[in-house]
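In: Model the structure of this input:
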Amino acid sequence: MSGDVQLRAYGQEDFDWLVELHRVHYREVDGFDDTFAPLVASILRAFQDEHDPACERGWIAERDGVPVGSIFCVRLDEGTAKLRLFLLAPEARGQGVGTQLLTACMGFARDMGYRKMQLWTHESHTAACALYRKFGWTCTSSKPVHSFGVDLVEQAWEIAL
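Out: Take a look at the predicted model:
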């Protein structure tokens, strides 16, 4: 795919694309069942309805006007931001788009005065976990779970900003 990647704000017009990207990716890669897409939809609806633009933001990465990735920074409490919905379309992987999104998200969190960030993921997301480690994140907990119809190892990660 040609062209530079640009980041723009998440908008309601991205809802269907982003839910579908998550549904397809996690079904194909991790075998997730049909309970996952509704979770993503509920997270996005809550963001659209309740987010505070002064301290929360979502980004869409686009190449040649086509969305190829997302990341969100939401408030957990006064000093803590949560990273959510970080995902790249297959055609955008391995090209620095994840680095660009994570840099923007963490920079925003720092600029907003958050002192730390947290995220929740699964051990099977090896590329994302490697990127978190590279940026200085630490895995703070790991436990086996049965979610979305499959056995997984759920992880919590954190970084001081």
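In: Please count neighbours and contacts with C-alpha atoms only from this point.
Out: OK.
In: and the gap between Ala41 and Leu21?
Out: Relative to Leu21, Ala41 is positioned 11 Å away (C-alpha to C-alpha, to the nearest Å).
In: distance between the ends of stretch 60-73?
Out: End-to-end distance for stretch 60-73, by C-alpha to C-alpha: 12 Å.
In: so how far is it off the chain centroid?
Out: Distance of stretch 60-73 from the chain centroid (C-alpha atoms, centre = their mean, to the nearest Å) equals 11 Å.
In: three-state assignment of Ala54?
Out: Using DSSP: H, G, I helix; E, B strand; the rest coil, the structure places Ala54 in coil.
In: ok so Cys73 is a strand residue?
Out: Yes - counting by three-state DSSP, Cys73 is part of a strand.
In: Spatially central, which residue of the chain would that be?
Out: The residue lying closest to the centre of the chain (C-alpha atoms, centre = their mean) is Phe86, at 1.8 Å.
In: correct me, but that one touches Ala61?
Out: No - between Phe86 and Ala61 there is no contact under C-alpha atoms under 8 Å: 10.7 Å.
In: can you list residues touching both of those two?
Out: 69-70 (C-alpha atoms under 8 Å, 6 or more residues apart in numbering).
In: Chain neighbours aside, what residue packs nearest to Trp137?
Out: Excluding its sequence neighbours, the residue lying closest to Trp137 (C-alpha to C-alpha, 6 or more residues apart in numbering) is Ile159, at 4.7 Å.
In: so how far is Asp34 from that neighbour?
Out: From Ile159 across to Asp34, the span is 32 Å (C-alpha to C-alpha).
In: what about those two, which has more around it?
Out: Ile159 (19 against 13; other C-alpha atoms under 10 Å).
In: give the contact list for that one.
Out: By C-alpha under 8 Å, 6+ apart, the neighbours of Ile159 are 116-118, 136-138.
In: Most neighbours out of those residues, which is it?
Out: Among the contacts of Ile159, Met117 has the most neighbours (other C-alpha under 10 Å), with 23 neighbours.
In: in which helix or strand would I find that residue?
Out: Assigned by DSSP states H and E, Met117 belongs to strand 116-122.
In: Show residues contacting that strand.
Out: 79-84, 109, 152-161.
In: for whichever helix or strand comes after that strand, which positions count as buried?
Out: As assigned by DSSP H and E, the chain's next helix or strand after strand 116-122 is helix 126-134. Of all the residues in helix 126-134, those buried under the rule 16 or more other C-alpha atoms under 10 Å are 128-129, 132.
In: now the other sequence, so there's something to compare against:
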Amino acid sequence: MNATTSKIRSFNRFYTSHLDILSQHYLDSDYSLTEVRILYEISESKTITAQKITEILNLDKGYVSRILKRFLKENIIAKVSSPDDKRAFNIELTDLGKELLHSLNNKVDEQINHKIEKLSFFEKENLINSMHTVKNLLSESKPVRSDITYRHEINPGDIGYIIYLHGFIYGNESNFSNEFEKYVIKTFYNFLENYSPEYDRIWMAEYNNKIVGCIAIQHQLVEEAQLRWFLLDPSFRGLGIGKKLLTDAVDFCREKKFKNVFLLTTSMQDKALEMYKIAGFELTWSKEVQEWGKVFSEERYDLKL
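Out: Here you go, the predicted model:
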């Protein structure tokens, strides 16, 4: 068993025990968690068959059949002829079944509220965001463009988190030393010390209220600006986020009537360099340097507007 598997199993043991779902009688009812989940699926669907339930919950067909027979006997569900196929039957909750599920849902709400009542607002937000992350990582569906939101208002903690992302991503992808993070801190200090809402801006892409990408424009001279801190979490590449951030930054420069926008980068940033060139940036100078534990070419690119 590797470390990742061990940690996941440890979490599973904690979570199932914490929610009291191991008992055969879920929430002190006469039903197991699986049986309650079947009731939930029936209530959520206008038309559902026994076969569909087995597919959704990945359960044995015979096992589901036995549960449904019990529900029929207790008048919790009813079979209704399908309007599309007279040989098939849809399953619906009876009034008694709806009352039962409503009662169980109220108990679940009470249980959850009790378990989180001592958490602060920020702890609750962290809990929900973490659950959302787990759900998306284990789901077959991955984030799509519509899941990403953008903003340019600077909130408390934003800059610190962006500095962390630079250190973490460049440390792992480019193997830069801790000196690089020190450099990023200095550049952000300069940015904030001379920040002008009229001519400076930083854009952030967020997923699930968490920054996954950024870019900034910092004014230099009256007619010149610098593009800085173009970064994207590797997990979110390929969704068009970087293209949008870069486009918004260049459009901002045109709106503010800068005549030139430049950026400083390294020859190691292949993907970013490709995007800069597509956007019209041209290499204006290059020199070999030894910095942050690596030897590379430091490069400047300019875009005349």
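In: TM-score for these two?
Out: Scored against TM-score structural alignment, normalised by the length of the first structure, the superposed chains reach a TM-score of 0.94; 161 aligned residues with a C-alpha RMSD of 1.2 Å.
In: that older thread, in PyMOL, select just the buried ones from the contacts of strand 116-122 of the first structure.
Out: To isolate the buried subset of the contacts of strand 116-122 of the first structure in PyMOL, counting by 16+ other C-alpha under 10 Å, use the following:
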select buried, resi 80+81+82+83+84+109+152+153+154+155+156+157+158+159+161
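In: Could you identify the residue of the first structure that aligns with Leu227 of the second structure?
Out: Taking TM-score structural alignment, Leu227 of the second structure has Leu83 as its aligned residue in the first structure.
In: Provide a list of residues in contact with that match.
Out: Counting by C-alpha under 8 Å, 6+ apart, Leu83 of the first structure has contacts 71-74, 105, 117-119.
In: Ile211 of the second structure belongs to a strand?
Out: Yes - assessed with three-state DSSP, Ile211 of the second structure lies in a strand.
In: Apart from its chain neighbours, what residue comes closest to it?
Out: Ile211 of the second structure's closest residue in space is Ala205 (C-alpha to C-alpha, 6+ apart), at 5.7 Å.
In: Aligned to that neighbour, what sits in the first structure?
Out: Per TM-score structural alignment, Ala205 of the second structure is aligned with Ala61.
In: Let me see the contact set for its match.
Out: 5-8, 67-70, 97, 101.
In: Please report which of the contacts of Leu83 of the first structure has the highest neighbour count.
Out: With neighbours taken as other C-alpha under 10 Å, the top of the contacts of Leu83 of the first structure is Cys73, carrying 27 neighbours.
In: Touching, that one and Cys105? I think so.
Out: Yes - using C-alpha under 8 Å, Cys73 of the first structure makes contact with Cys105 at a distance of 6.2 Å.
In: Which stretch of the first structure lines up against the strand or helix carrying Val134 of the second structure?
Out: Per DSSP H and E: Val134 of the second structure is located in helix 121-138. The alignment of helix 121-138 of the second structure onto the first structure (TM-score structural alignment) finds no residues at all.
In: Show me what that helix is in contact with.
Out: With contacts defined as C-alpha under 8 Å, 6+ apart, helix 121-138 of the second structure is touched by 116, 142-143, 208-209.
In: From these, list just the buried residues.
Out: By neighbour count, with 16+ other C-alpha under 10 Å, the contacts of helix 121-138 of the second structure hold Pro143 as buried.
In: Keep only those of the contacts of helix 121-138 of the second structure that are in helices.
Out: If you go by DSSP state H, these have Ile116 in helices.
In: The residue nearest to Lys256 of the second structure when sequence neighbours are not counted - how many residues pack around it?
Out: Spatial nearest neighbour of Lys256 of the second structure, excluding adjacent residues (C-alpha to C-alpha, 6+ apart): Tyr199 at 7.0 Å. For Tyr199 of the second structure, the neighbour count with other C-alpha under 10 Å is 18.
In: so what's His146 of the first structure up against?
Out: Counting by C-alpha under 8 Å, 6+ apart, His146 of the first structure makes contact with Leu152.
In: Which of the helices or strands spans it?
Out: In this assignment (DSSP H and E), His146 of the first structure forms part of strand 138-147.
In: Same check on Leu152 of the first structure?
Out: strand 150-160.
In: Where in the second structure does that strand fall?
Out: Taken onto the second structure by TM-score structural alignment, strand 150-160 of the first structure occupies residues 294-304 there.
In: Centre of the chain to the matching stretch, how far?
Out: 32 Å.
In: that older thread, tabulate the contacts of Leu83 of the first structure in CSV, adding columns for distance to Phe148 of the first structure.
Out: Converted to CSV, those look like this (distance: C-alpha to C-alpha, whole Å):
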residue, distance to Phe148 of the first structure
Ile71, 21
Phe72, 22
Cys73, 24
Val74, 23
Cys105, 27
Met117, 25
Gln118, 22
Leu119, 18
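In: Give the closest residue to Glu299 of the second structure in space, chain neighbours not counted.
Out: In this structure, Glu299 of the second structure finds its nearest non-sequential neighbour in Ser286, 4.4 Å apart by C-alpha to C-alpha, 6+ apart.
In: Now stretch 43-58 of the first structure: buried residues?
Out: 44, 47, 51, 55-58.
In: Also stretch 96-103 of the first structure?
Out: Neighbour counts using 16+ other C-alpha under 10 Å place 97-99, 101-102 of stretch 96-103 of the first structure among the buried residues.
In: can you give me the strands in the stretch 1-150 of the second structure?
Out: Applying DSSP state E, counting those that start in this stretch to the stretch 1-150 of the second structure gives strands spanning 77-81, 89-93, 148-151.
In: ok, Glu59 of the first structure to Gln6 of the first structure distance?
Out: To be clear, residue 59 of the first structure is Trp; Glu isn't right here. As judged by C-alpha to C-alpha, Trp59 of the first structure and Gln6 of the first structure stand 10 Å apart.
In: Quick one: map Gly171 of the second structure onto the first structure.
Out: Aligned counterpart of Gly171 of the second structure in the first structure: Arg27 (TM-score structural alignment).
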